[in-house]
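# Sequence first, predicted model second:
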Amino acid sequence: MTDPLLLDHQVCFALHSTSRAFDALYRSELRGLGLTYPQYLVMLALWETDGLTVKALGARLRLDSGTLSPLIKRMETAGLVERRRDRRDERSVSVHLTAKGAALKERAARVPHRVLAASGLDAEEMRTLHALLDRVTASLDAAV
């Protein structure tokens, strides 16, 4: 009988190890863009839908405001985004790309291709992995 507590049999550890490997790869790929991985995620979300509220951005990225707010402030200082308060509800703040932030999209387009190439998977395998991870995430969210 296999010991269920062996480290190498833990899916959570395999995901953790994979996540760390992805982090290292993204750190290397994003260095030339002047972005950290969390900043890259913010940019991806804003390139998709500019002007998201901080609350919507946090929900989309699964980041709490304590993590997201300083991140956005650093990105604003770097000239990539700007925050705007809603005139009707001053508690609501939206995040918008600057021209510099929007222009970075073209340079960032190579990143997913390089990540796919480095992963050892083909495009179909990557889509399958993504679908499985989405399913696991939804199931785990529902379990807590």
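Everything's here; your move.

# C-alpha only now, for contacts and for neighbours.
OK.

# number of nearby residues for residue 103?
13 (other Cα atoms under 10 Å).

# Can you say which helix or strand has it in it?
helix 99-108 (DSSP states H and E).

# next, the one to line up against it:
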Amino acid sequence: MISAQSVEDPLDLERQVCFALAVAARDVIALYRPLLEPMGLTHPQYLVMLALWGGTPLSVKELSRKLALDPATLSPLLKRLEASGYVTRSRAASDERQLAVALTDEGRALRERALAIPPAIVERLGMSLEELQGLHAVLTRVIAAAGRS
């Protein structure tokens, strides 16, 4: 039974947005694991590939911005993707200080296999596409609001 105190307790675990976000993120990412493993990708690597499938080459700085990751976090992901044969990293001709990341033929071909992932996730969640689109919109607003803080 929920007491009146727990309903109004600002430190009640079940009322915390951070807790709900953390558990949801962990559980949703876990749904991706069995879909990504046969492709040789981790979830963070999948996010990098999604960004690159949107158009390459991209500089590390552009990728960092798109993924909201600092370059130091992104670098090991890119090294592993390069070792897997999915991307190449090279100095940009226009600015030798910039590292350009491009898809290999194998990385481009992987996109076809990845097309099965979004519908599989929708099915595994058992939620309607409309619900998930609404959730995405709310989370996008949360990200923007947290970024302003």
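That came through, no problem. Computed from a predicted structure; not experimentally measured.

# Mind checking the TM-score on these two?
In this superposition the chains share a TM-score of 0.96, using TM-score structural alignment, normalised by the length of structure 1; 143 aligned residues with a Cα RMSD of 0.9 Å.

# For the residue sitting nearest the centre point of structure 1, which non-adjacent residue is spatially closest?
Geometric centre of structure 1, nearest residue: residue 41, 3.2 Å, by Cα atoms, centre = their mean. In space, and not counting its chain neighbours, residue 41 of structure 1 is closest to residue 61: 7.2 Å by Cα to Cα, 6 or more residues apart in numbering.

# Which residue in structure 2 aligns with the one you found?
Using TM-score structural alignment, the equivalent of residue 61 of structure 1 in structure 2 is residue 67.

# What distance do you get for its match to residue 12 of structure 2?
Distance of residue 67 of structure 2 to residue 12 of structure 2, given as Cα to Cα, to the nearest Å: 32 Å.

# Between those two, point out the one with more neighbours.
The neighbour comparison of residue 67 of structure 2 against residue 12 (other Cα under 10 Å) goes to residue 67, with 15 against 11.

# doesn't residue 47 make contact with that one?
Yes: taking contacts as Cα atoms under 8 Å, residue 67 of structure 2 lies within contact range of residue 47: 7.4 Å.

# could you pull out the helices for structure 1?
Residue ranges of the helices in structure 1, as given by DSSP state H, are 11-31, 37-48, 54-61, 65-77, 99-108, 110-119, 123-143.

# Now do stretch 10-27 of structure 2: which range of structure 1 does it align onto?
Stretch 10-27 of structure 2 covers residues 4-21 of structure 1 once aligned (TM-score structural alignment).
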